[in-house]
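S.K.: Quick one: sequence plus predicted model below, questions after.
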Amino acid sequence: MFFHKTKDIITLFHKAGSPASVRAVAVLKQASANASQSATEDQASDHSHQTHAQRSEFDLNVTEDPPTTDQLQTILEYVGQNKIKSVVSGANTVTEALKTFKESPDSFKRPVVVDWNNGKAVATESESEILKMVNELSK
């Protein structure tokens, strides 16, 4: 019997006017297209033993809304203590970040890419960092 695992969900917290955020959308759309293309190829020719690691398909959710407080807390856990300031301007701890964000939602830096299923997030303008996160999750 053959079961399909549900697709992972990757969310991009996007800012339309930001060149870095616009690039992140392009990078993620390309990665998504590549993943679904390779999934189709895999189904066409049965590779029971995959030799190359390719990202499995994922659903891309692009939003311009700020995260909810719960989502932000999760994102901060995913990025880790030393990267909190890359997510919320001027914050060094989760408590500071949540307080700053509550007072000023604009303190949330975009783009932020979150892979909810695999517990990873990157707040970066670096396309290679985004691709690294996306491609790491193929296993």
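M.R.: Okay, I see it. Numbering: from 1, shown residues only.

S.K.: okay, CA-based contacts and neighbour counts for the rest of this
M.R.: Fine.

S.K.: need the next SSE after the host helix or strand of T40, C-terminal direction.
M.R.: Assigning secondary structure by DSSP states H and E places T40 in helix 19-44. As assigned by DSSP H and E, the chain's next helix or strand after helix 19-44 is strand 58-63.

S.K.: just the angle between that next one and helix 19-44, please?
M.R.: Angle, strand 58-63 to helix 19-44, by axes from the mean of the first three to the mean of the last three C-alpha atoms, to 10 degrees: 160 degrees.

S.K.: tell me which strands and helices strand 58-63 is in contact with?
M.R.: In terms of contacts (3 or more C-alpha pairs under 8 Å, 6 or more residues apart in numbering; DSSP states H and E), strand 58-63 is packed against strand 8-13, helix 19-44.

S.K.: So which of these is the most surrounded?
M.R.: Ranked by mean neighbour count under mean count of other C-alpha atoms under 10 Å, the helices and strands packed on strand 58-63 are led by strand 8-13, which reaches a mean of 20.

S.K.: tell me the angle that strand makes with helix 19-44.
M.R.: Using the same axes, to 10 degrees: strand 8-13 against helix 19-44 is 170 degrees.

S.K.: related to what we said a few turns ago, so which elements touch the helix holding T40?
M.R.: Under the contact criterion of 3+ C-alpha pairs under 8 Å, 6+ apart, helix 19-44 touches strand 58-63, helix 127-136.

S.K.: try it again with 10 Å
M.R.: With contacts taken as 3 or more C-alpha pairs under 10 Å, 6 or more residues apart in numbering; DSSP states H and E, helix 19-44 sits against strand 8-13, strand 58-63, strand 112-115, helix 127-136.

S.K.: take the one below as the second:
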Amino acid sequence: MFKRLFGEHGAKNVVTLFHKPSSQASTRVLTILKQANAQAVSHATEDQASSHDPQNNAERTEFELDVTEAPPTSDQLKNIIEYLGGANSGAAGKIVSGASSESDAIRKLKENAESFQRPLVVDWNQGKAFAGEDESEIMKLIRSIPKETDKA
């Protein structure tokens, strides 16, 4: 149901960056996402007047970039852990320092918001997330966003 609400025709995918400005890695990821989004937006108009060569559309997926310095809510954290492979995948420890489980991650995050590891990129519409600064992995996540023509 959550995906269906946001997957409606005309709605852009929302990609959230959980950001920490003092982190060089997080700042690099913000730059990568801003560039990918700007490129997608600038090509969208061109695409309307030109052929839709699949080779040229590879990185032209528009998305709404949401940048937040706040840690995720408990519900968001549960979803992110699921997106990263689930409770038994070790995902909780990747995104909350020292967490051994989903419930431990929620508890540690409530005790200390700084235990949340940034950067973290989340595509809420597709149910995908990536923790870290690997540009190729971030671009893989962005490229997997369905284009508007694919949604119709």
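M.R.: Yep, that arrived. Since this is a predicted model, take the numbers as computed values, not measurements.

S.K.: care to give me the TM-score?
M.R.: Scored against TM-score structural alignment, normalised by the length of the first structure, the superposed chains reach a TM-score of 0.88; 135 aligned residues with a C-alpha RMSD of 1.8 Å.

S.K.: Output the helices and strands packed on strand 58-63 of the first structure in TSV; the columns should cover distance to V122 of the first structure.
M.R.: Below are those laid out as TSV (distance: least, C-alpha to C-alpha, whole Å):
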stretch	distance to V122 of the first structure
strand 8-13	10
helix 19-44	11
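
S.K.: N82 of the first structure: which of the ones you listed is closest?
M.R.: strand 8-13 (20.1 Å; C-alpha to C-alpha).

S.K.: compared with the second structure, how much does that closest one deviate?
M.R.: On superposition with the second structure, the mean distance recorded for strand 8-13 of the first structure (mean C-alpha distance after the TM-score superposition for the first structure) is 0.5 Å.

S.K.: Show where that strand falls in the second structure, residue numbers please.
M.R.: The aligned range for strand 8-13 of the first structure in the second structure is 13-18, by TM-score structural alignment.

S.K.: which other residues reach the matching stretch?
M.R.: Residues outside stretch 13-18 of the second structure that contact it (C-alpha atoms under 10 Å, 6 or more residues apart in numbering): 3, 6-7, 26, 29-30, 33, 61-72, 116-126, 128-131, 141-142, 145-148.

S.K.: Now H19 of the second structure: closest residue in space, sequence neighbours ignored.
M.R.: E69 (4.9 Å; C-alpha to C-alpha, 6 or more residues apart in numbering).

S.K.: count of neighbours near the one you found?
M.R.: If you count neighbours by other C-alpha atoms under 10 Å, E69 of the second structure ends up with 12.

S.K.: residue in the first structure matching it?
M.R.: Per TM-score structural alignment, E69 of the second structure is aligned with E64.

S.K.: Give me the buried subset of the contacts of stretch 13-18 of the second structure.
M.R.: 6-7, 26, 29-30, 33, 61-63, 65, 71-72, 116-126, 128-131, 141-142, 145-148 (16 or more other C-alpha atoms under 10 Å).

S.K.: Am I right that the residue nearest to H19 of the second structure is in contact with R118?
M.R.: Yes. If you go by C-alpha atoms under 10 Å, E69 of the second structure and R118 touch, sitting 9.0 Å apart.

S.K.: shared neighbours of those two, anything?
M.R.: Residues touching both E69 of the second structure and R118 (C-alpha under 10 Å, 6+ apart) are 17-21.

S.K.: which among those gets closest to I95 of the second structure?
M.R.: F18 (10.6 Å).

S.K.: Quick check: the closest one vs H9 of the second structure, distance?
M.R.: Distance, F18 of the second structure to H9 of the second structure, by C-alpha to C-alpha, to the nearest Å: 26 Å.

S.K.: same question, E114 of the second structure
M.R.: E114 of the second structure sits 37 Å away from H9 of the second structure, taking C-alpha to C-alpha as the criterion.
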